[in-house]
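*Asks:* sequence and predicted structure are below.
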Amino acid sequence: MKRQFAIFLLLLLFSLSLFSKPIEDKDIYASVVNWTDQVILSNVKETIPKIVFDEDDPEFSGKNTATSQGKAHSLARKKAKEKLKVRLSQRLESIYFNADYTLYEYTQVNQQARLRLNSYIGAEKEEYDFQFVKNVLEAKASLSIKGKDGILAHLPMEYGTERVPEFSEEMIPVEFSGLVVDARHLTLKRALFPKIQTDRGLDVYSPLYVKDAYAIETGYIVYRDNQNGKAYETKVGKNPYFVLALSTAGKNQTDLVIPTDEAAKFLSHPETRKNITRCRVLILVSQ
């Protein structure tokens, strides 16, 4: 009986790990950055205007009223969209860009980034979902981080200007499909462009090493809380190199430090270095 219970418990824990929640950061309006699925989400509830179609009614054409159900729904959707656009914009600008800046701070020192971000926000790339429940409109909106309509595709960024470092240590080269850095024991801030460096200060993962097409299409980085599921393998392949982070780094504590000898092992093979340029990197963090 005890053995059966133990097996049941293991299966339960395994199933829970498979269906773990995505890594999210929320603001005061409960707008969310989902770092696992790489999307920004927000939601609002809007009261549907009262329908008054009688011209003799004192409320006819008054504030927060409409003359038909279609008009009432249209007004509610318009108000909800205006609120959602503001909330998504605020959440977007508060994201950490890298170890030095939030996205808003970065646009203050980079005029091109400011213009591109304003253009992106004005281009209405949001996706909306509206559900009418009794006299309330439940509205949701999302902005993608990756993809051709995502945030990364519309931010000016210097990609791929440097080569992934090679180490001179003599060892048998081993090919790895990607890199997984475990930072679940650390207090790490999530960012669009975190760097990974060695304990000697050498960057081993940086926007300067990656190809822009991969960063935009798959995301420069993905955060998860486990190593299960198809999405994990899609990002880092079947045979990634696993390393435990030593500490966080940078002003915003978004970067990670790993041992130099681990970096040397990981980067010993040319195909592995190619996989770094393809953004096949994932960071494990705690919920």
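*Replies:* Perfect, I can see it now. All values reported here derive from a predicted model rather than from experimental measurement.
*Asks:* going forward, measure contacts and count neighbours with C-alpha atoms only.
*Replies:* OK.
*Asks:* in the protein, where's the longest helix?
*Replies:* helix 69-94 (DSSP state H).
*Asks:* quick one: the following helix or strand past that one to chain centroid distance?
*Replies:* Using DSSP states H and E, the next helix or strand after helix 69-94 towards the C-terminus is helix 103-109. Relative to the chain's own centre, helix 103-109 is displaced by 18 Å; criterion: CA atoms, centre = their mean, to the nearest Å.
*Asks:* try this one next to it:
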Amino acid sequence: MLKKVLFFILISISLPILSLKNDLIVQDFFNTIINWSGHYIYIKVNETLPRVVVDVEDPDYGKEHTNFNVTEARNKSLRKAKERTLIHIVRTIENLYLDEDYTILKKVHEDESFRERFNQFLLDEPQNLKSKYVNNQVIVESKITFTGKEGLLNYLSVDYGVEEFPEFMKIPKPSSYTGLILDARHLDAKPALLPKIITDHGLEIYSSFLVDKNFAIAHGMASFQKEPKLAMKDSNKVGINPYYVVALNSTGKNNTVFTIPTDDAIKILATEQTRKNLKKCKVIILLKQ
């Protein structure tokens, strides 16, 4: 319990301007933090400064793990911390779930055009590295975004908006909704950059093929969150009248495809206005932390 409290304090201090109350946050094998609500990766690396030795009679004088002055020690530790930070960032990105079948790394290996765009991201991506010295350590922090012009999504070779929503039978007095909240907290589902929603008959009602490219890149296809009450209040993402539905199951190799009842899909897609809102990626997916 103490570790969880300390971890929360660390995040709160490191990211003071962001509200993390309902954010779905995952800490990976490399101790990198992935915020699937805010669409970013955050990493903090500590590197201890090498010992400063100026006494020629000291047995460690002139050895590789020592330095002759504080400035040299700081510069060396800063270089090492930056190198570690960038390595961890790349490894974290490579292990992100792209969709139901691929991680970023697997897609890079199998798709040449995808690989070219991803490599360009690694070249262009602003490192946003911040460093500070505390006692005998240098601390390097970095934040990599998924969304926006400089975000990861803008560099992925993805076919957006190439299909139309499926047509269902007309229903009397259909209602329009400002967005969609899909509750999958009871499932062992996973967040992905390109999640998909299908009906229990296998029809896609939400995927990269159905959304507007500009909105997907600017805002992400879905905000993954934890609490339904807070999600309902997130008018910036799903407006003031979102449709709430509970997922039947999650499928796909990566468990990132969500199934909902056909009856709900019919209501969701019954009006042109709701379809427009889905095209604008006004979707929240609730997952267990």
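*Replies:* Great, that's in hand. Here the structure is a predicted model, which is why all the values come from computation and not from measurement.
*Asks:* need the TM-score from the superposition.
*Replies:* Scored by TM-score structural alignment, normalised by the length of structure 1, the superposition of the two chains gives a TM-score of 0.87; 270 aligned residues with a CA RMSD of 2.1 Å.
*Asks:* give me the buried positions along the longest helix of structure 1.
*Replies:* 72-73, 75-77, 80-81, 83-85, 87-89, 91-93 (16 or more other CA atoms under 10 Å).
*Asks:* contacting residues for S31 of structure 1?
*Replies:* Counting by CA atoms under 8 Å, 6 or more residues apart in numbering, S31 of structure 1 touches 40-43, 87-88, 91.
*Asks:* between those, which sits nearest T107 of structure 1?
*Replies:* R91 (14.4 Å; CA to CA).
*Asks:* from D27 of structure 1, how far off is that closest one?
*Replies:* 7 Å (CA to CA, to the nearest Å).
*Asks:* that older thread, could you dump the contacts of S31 of structure 1 to TSV with distance to V164 of structure 1?
*Replies:* TSV is the format used below for the contacts of S31 of structure 1 (distance: CA to CA, whole Å):
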residue	distance to V164 of structure 1
I40	30
L41	34
S42	37
N43	41
R87	38
L88	35
R91	33
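*Asks:* farthest-separated two in those?
*Replies:* N43 and R91 (12.1 Å).
*Asks:* quick check: which element contains the residue of structure 2 positioned farthest from its centre?
*Replies:* Here the centre of structure 2 is the reference, and by CA atoms, centre = their mean the most remote residue is E57, at 52.8 Å. E57 of structure 2 is located outside every helix and strand, with elements delineated by DSSP H and E.
*Asks:* list the buried residues of stretch 91-110 of structure 2.
*Replies:* 92-94, 96-100, 102-105, 107-108.
*Asks:* in structure 1, what stretch matches that stretch?
*Replies:* Mapped onto structure 1 using TM-score structural alignment, stretch 91-110 of structure 2 spans residues 90-109.
*Asks:* span of that stretch from start to end?
*Replies:* Start-to-end span of stretch 90-109 of structure 1 (CA to CA) is 18 Å.
*Asks:* equivalent analysis for stretch 252-263 of structure 1, please.
*Replies:* Start-to-end, stretch 252-263 of structure 1 (CA to CA) is 23 Å.
*Asks:* which residues of structure 2 does that stretch align to?
*Replies:* Taking TM-score structural alignment, stretch 252-263 of structure 1 hits residues 254-265 over in structure 2.
*Asks:* structure 1: which residue goes with R51 of structure 2?
*Replies:* With TM-score structural alignment as the criterion, R51 of structure 2 pairs with K50.
*Asks:* so what's that match closest to, chain neighbours aside?
*Replies:* Nearest residue to K50 of structure 1 in three dimensions, chain neighbours excluded: T65, at 4.6 Å (CA to CA, 6 or more residues apart in numbering).
*Asks:* quick one: the closest residue to N128 of structure 2 other than its chain neighbours from I284 of structure 2, how far?
*Replies:* For N128 of structure 2, ignoring the flanking residues on the chain, the nearest one in space by CA to CA, 6+ apart is S142 at 5.5 Å. Distance, S142 of structure 2 to I284 of structure 2, by CA to CA: 26 Å.
*Asks:* which one's more surrounded, the two?
*Replies:* I284 (26 against 20; other CA atoms under 10 Å).
*Asks:* residues touching the more buried one, list them.
*Replies:* I284 of structure 2 touches 180-182, 222-225, 231, 237-238, counting by CA under 8 Å, 6+ apart.
*Asks:* circling back: now do the contacts for the residue nearest to K50 of structure 1.
*Replies:* 49-52, 59, 72.
*Asks:* trace it over to structure 2, please.
*Replies:* Using TM-score structural alignment, T65 of structure 1 pairs with T66 in structure 2.
*Asks:* surely L244 of structure 1 touches H185?
*Replies:* No. L244 of structure 1 is beyond contact range of H185, at 9.1 Å (criterion: CA atoms under 8 Å).
*Asks:* quick one: which of these two has more around it?
*Replies:* Shown here are L244 of structure 1 and H185; by other CA under 10 Å, L244 has more neighbours (17 against 13).
*Asks:* can you tell me how far the nearest residue to the more buried one once chain neighbours are set aside is from L137 of structure 1?
*Replies:* Among residues not flanking L244 of structure 1 along the chain, D182 sits closest, at 4.8 Å (CA to CA, 6+ apart). Distance, D182 of structure 1 to L137 of structure 1, using CA to CA: 42 Å.
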